[in-house]
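Peer 1: give me a model of this one.
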Amino acid sequence: MAGQGSTAAQRGLTEQDVAAVREETSSGRTVTVWFTPAAVGVPAGGSAKVLAVGDLAEGDFIQVRPAGSRDALFCSPGELTRSRPARGSAKSRQPAETATDHTEAPPAAAVRPVRARRAAPPAEPASATPATGRPAPEEKVVASPAPAQPSKPAPARPRRRNERSGALTVSLTSTGEGDWKVEVLVGTRRVVPATPIQAADVAVVSRALPPAVAEVITTALAEARRRQEERVAHLREELDAAQRTLEQLGVD
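Peer 2: Model prediction:
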């Protein structure tokens, strides 16, 4: 009977686990998870680091990087667990899976070719026997060619978790203070959350875009610069006033 740790590893992440992983990842902490047998294209029991947890409540919205790999995969909660599997659990399943593969088809030696025997002609009357008294030649047995053994179908290609489909959407957003962020969606899935970028980088990118788009971005950058200049001027006035007050309070 399997222990409680094995049962937890089979169960996958609960809603409470997903909420905890999202909070820890957002705070910058490193979260380690393990793949359950439900994971596709990766060995069960392998570990991975959580990169991000999307806002979706269903489907593959947890982004992880398997140990020893540079690829990022998207998994569902049922494919991951926070319970470390028992040692050797991943290796112990491999011999069983290999044995199962060998028992799918019977060995080639068990398939015997079918030999077809041609029907003998009807017996002739005694009067038809040649006068020489020699016995009639025996009918030869002709073996038909053995039917070709059907080839074993190729195994289905495992689905790779990092294959993405859908329209790619890159969004740039800015605030009145001149702060810019970029966000990337594949279909309805957020693959890159809102990430801050420098206004100078936005200005460089806008030069490679169509003139209408570049004009909108340039206008937004100019307006943000104007507001910051006004703020700087106001702060300087306050600083000068504070400096004069400080000089008046000086003691000779």
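
Peer 1: from here on, contacts and neighbour counts on C-alpha atoms
Peer 2: Noted.

Peer 1: which parts of stretch 55-74 are buried?
Peer 2: 60-66, 72-74 (16 or more other C-alpha atoms under 10 Å).

Peer 1: check contacts around Arg227.
Peer 2: Glu177 (C-alpha atoms under 8 Å, 6 or more residues apart in numbering).

Peer 1: hang on, it in a strand?
Peer 2: No: according to DSSP: H, G, I helix; E, B strand; the rest coil, Arg227 belongs to no strand; its state is helix.

Peer 1: give me the distance between it and Ser206.
Peer 2: Here the criterion is C-alpha to C-alpha, to the nearest Å. By it, Arg227 lies 21 Å from Ser206.

Peer 1: could you do Ala200 as well?
Peer 2: 10 Å.

Peer 1: which one of these two is surrounded by more residues?
Peer 2: Between Ala200 and Ser206, Ser206 has the larger neighbour count (other C-alpha atoms under 10 Å), namely 18 against 11.

Peer 1: this one next, for a side-by-side:
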Amino acid sequence: MSSPSTKSASRRSAPPVLTEAELARIADELADGKPPMVWFTAAAVGVAEGKSGKVVALDDPSAGDFLQVRPTGSKDVLSFGPSEVTLTKPARGTTVAPGGSARTRPESAPAPSNRKDNTVTQPSTLPSTPAPAPASLAPVADDTKPAPATPRPAKAPAVRKAKVAEVTVTLTGTTDGEWTVDVVNGKKRSVKGLAVSSAAVAQTAKILHPEVEEVVAGILEAARGAQQAKVAQLQAELEAARKLLEELGD
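Peer 2: All right, here's what the predicted structure looks like:
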């Protein structure tokens, strides 16, 4: 059993959450083209505690989860906050607690003994009356034996329902014909502001549902009209500029 002083020393030696200096160090290494290695703490959602990954980009800190990290062995880039990763590699046999602190895995306690004391106490004196002699030496059948107990059927193990992560896909369009998509996997924003073409949006809307196709078609039609009006305006300005140039040439 560890003493209070040992526990206090363990807390003092535990690595803190990412500080401003560590974030600046990560930014410098990214600028040099060297993605730094980090390890996930227990606060990380969707990634095993103690697993490693590489920081590939830093977003605006006001977004909350602004560290873009690619876990080891994965091709996906996920967003994490400064309390979910640490620059300190956890030692073997330890796990990383929230905030980056290391803790030792507890050893399993020995199972309690279920054996009972089977000591038999004999009487201090023997009975004074002798046992009566048997009337017959022939064996007598014992009909008083209890019937064997019927074994109870074993209970079926409880089935745990698997937790399914929720995925939210948001498609955003403007009257200028610009489209972006955002994907949130559970609590993590996996994709943020990814630009997609109008043709891809129209094709996807046809596959999803007629109502979705109708809404997207209306937005595309409005964007088409706005672009046609812009082209007409630019053509008129170009024609006026050519006319003025001809007048200046004379």
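
Peer 1: TM-score of the superposition?
Peer 2: Scored against TM-score structural alignment, normalised by the length of the second structure, the superposed chains reach a TM-score of 0.55; 195 aligned residues with a C-alpha RMSD of 4.6 Å.

Peer 1: can you show me the helices along the stretch 101-250 of the first structure?
Peer 2: Counting by DSSP state H, counting those that start in this stretch, the stretch 101-250 of the first structure has helices at residues 199-206, 211-248.

Peer 1: what packs against the shortest one?
Peer 2: Packed against helix 199-206 of the first structure, as judged by 3 or more C-alpha pairs under 8 Å, 6 or more residues apart in numbering; DSSP states H and E, are the following elements: helix 211-248.

Peer 1: residues of the helix it packs on that come out buried?
Peer 2: So, applying 16+ other C-alpha under 10 Å, buried residues of helix 211-248 of the first structure: 214, 217, 220-221, 224.

Peer 1: I'd guessed Leu58 of the second structure sits against Val77; true?
Peer 2: No: the pair Leu58 of the second structure / Val77 is not scored as a contact, 11.7 Å apart, by C-alpha atoms under 8 Å.

Peer 1: now the common contact residues for the two.
Peer 2: By C-alpha under 8 Å, 6+ apart, Leu58 of the second structure and Val77 have these common neighbours: Gln68.

Peer 1: the lengthiest strand in the first structure vs the second structure, average distance?
Peer 2: The longest strand of the first structure (DSSP state E) is strand 189-197. Compared with the second structure after fitting, strand 189-197 of the first structure deviates on average by 2.4 Å (mean C-alpha distance after the TM-score superposition for the first structure).

Peer 1: in terms of secondary structure, what does that strand contact?
Peer 2: Using 3+ C-alpha pairs under 8 Å, 6+ apart as the test, strand 189-197 of the first structure ends up in contact with strand 180-186.

Peer 1: element containing Gln63 of the first structure?
Peer 2: strand 62-66 (DSSP states H and E).

Peer 1: all strands of the second structure, in order?
Peer 2: 37-40, 52-58, 67-71, 78-80, 85-86, 94-96, 102-104, 167-173, 179-185, 188-196.

Peer 1: any idea which of those strands is most buried?
Peer 2: strand 85-86 (a mean of 28; mean count of other C-alpha atoms under 10 Å).

Peer 1: which helices and strands does it pack with?
Peer 2: Counting by 3+ C-alpha pairs under 8 Å, 6+ apart, strand 85-86 of the second structure packs on strand 37-40.

Peer 1: contacts for the strand it packs on?
Peer 2: By C-alpha under 8 Å, 6+ apart, strand 37-40 of the second structure touches 47-55, 84-90, 96.

Peer 1: quick one: that strand to the first structure mean distance?
Peer 2: For strand 37-40 of the second structure, the mean deviation from the first structure after alignment is 3.5 Å (mean C-alpha distance after the TM-score superposition for the first structure).

Peer 1: quick one: contacts of stretch 198-210 of the second structure?
Peer 2: With C-alpha under 8 Å, 6+ apart as the criterion, stretch 198-210 of the second structure contacts 177-179, 212-213, 216-217, 220.

Peer 1: do the same with stretch 76-84 of the second structure
Peer 2: 17-18, 40-44, 64-71, 98-100, 188-190.

Peer 1: if we use 6 Å, what do you get?
Peer 2: 17-18, 40-41, 43-44, 65, 67-70, 99, 188-190 (C-alpha atoms under 6 Å, 6 or more residues apart in numbering).

Peer 1: could you tell me the end-to-end distance of that stretch?
Peer 2: 17 Å.

Peer 1: pull the distance from it to the chain's centre.
Peer 2: 10 Å (C-alpha atoms, centre = their mean, to the nearest Å).

Peer 1: same thing with stretch 24-32 of the first structure?
Peer 2: 20 Å.

Peer 1: over to stretch 200-212 of the second structure?
Peer 2: On C-alpha atoms, centre = their mean, the centre of stretch 200-212 of the second structure falls 30 Å from that of its chain.

Peer 1: so that stretch corresponds to what in the first structure?
Peer 2: In the comparison with the first structure, stretch 200-212 of the second structure aligns to the range 201-213 (TM-score structural alignment).

Peer 1: now check the first structure for the residue matching Ser74 of the second structure.
Peer 2: Ser74 of the second structure maps onto Ser69 in the first structure, by TM-score structural alignment.
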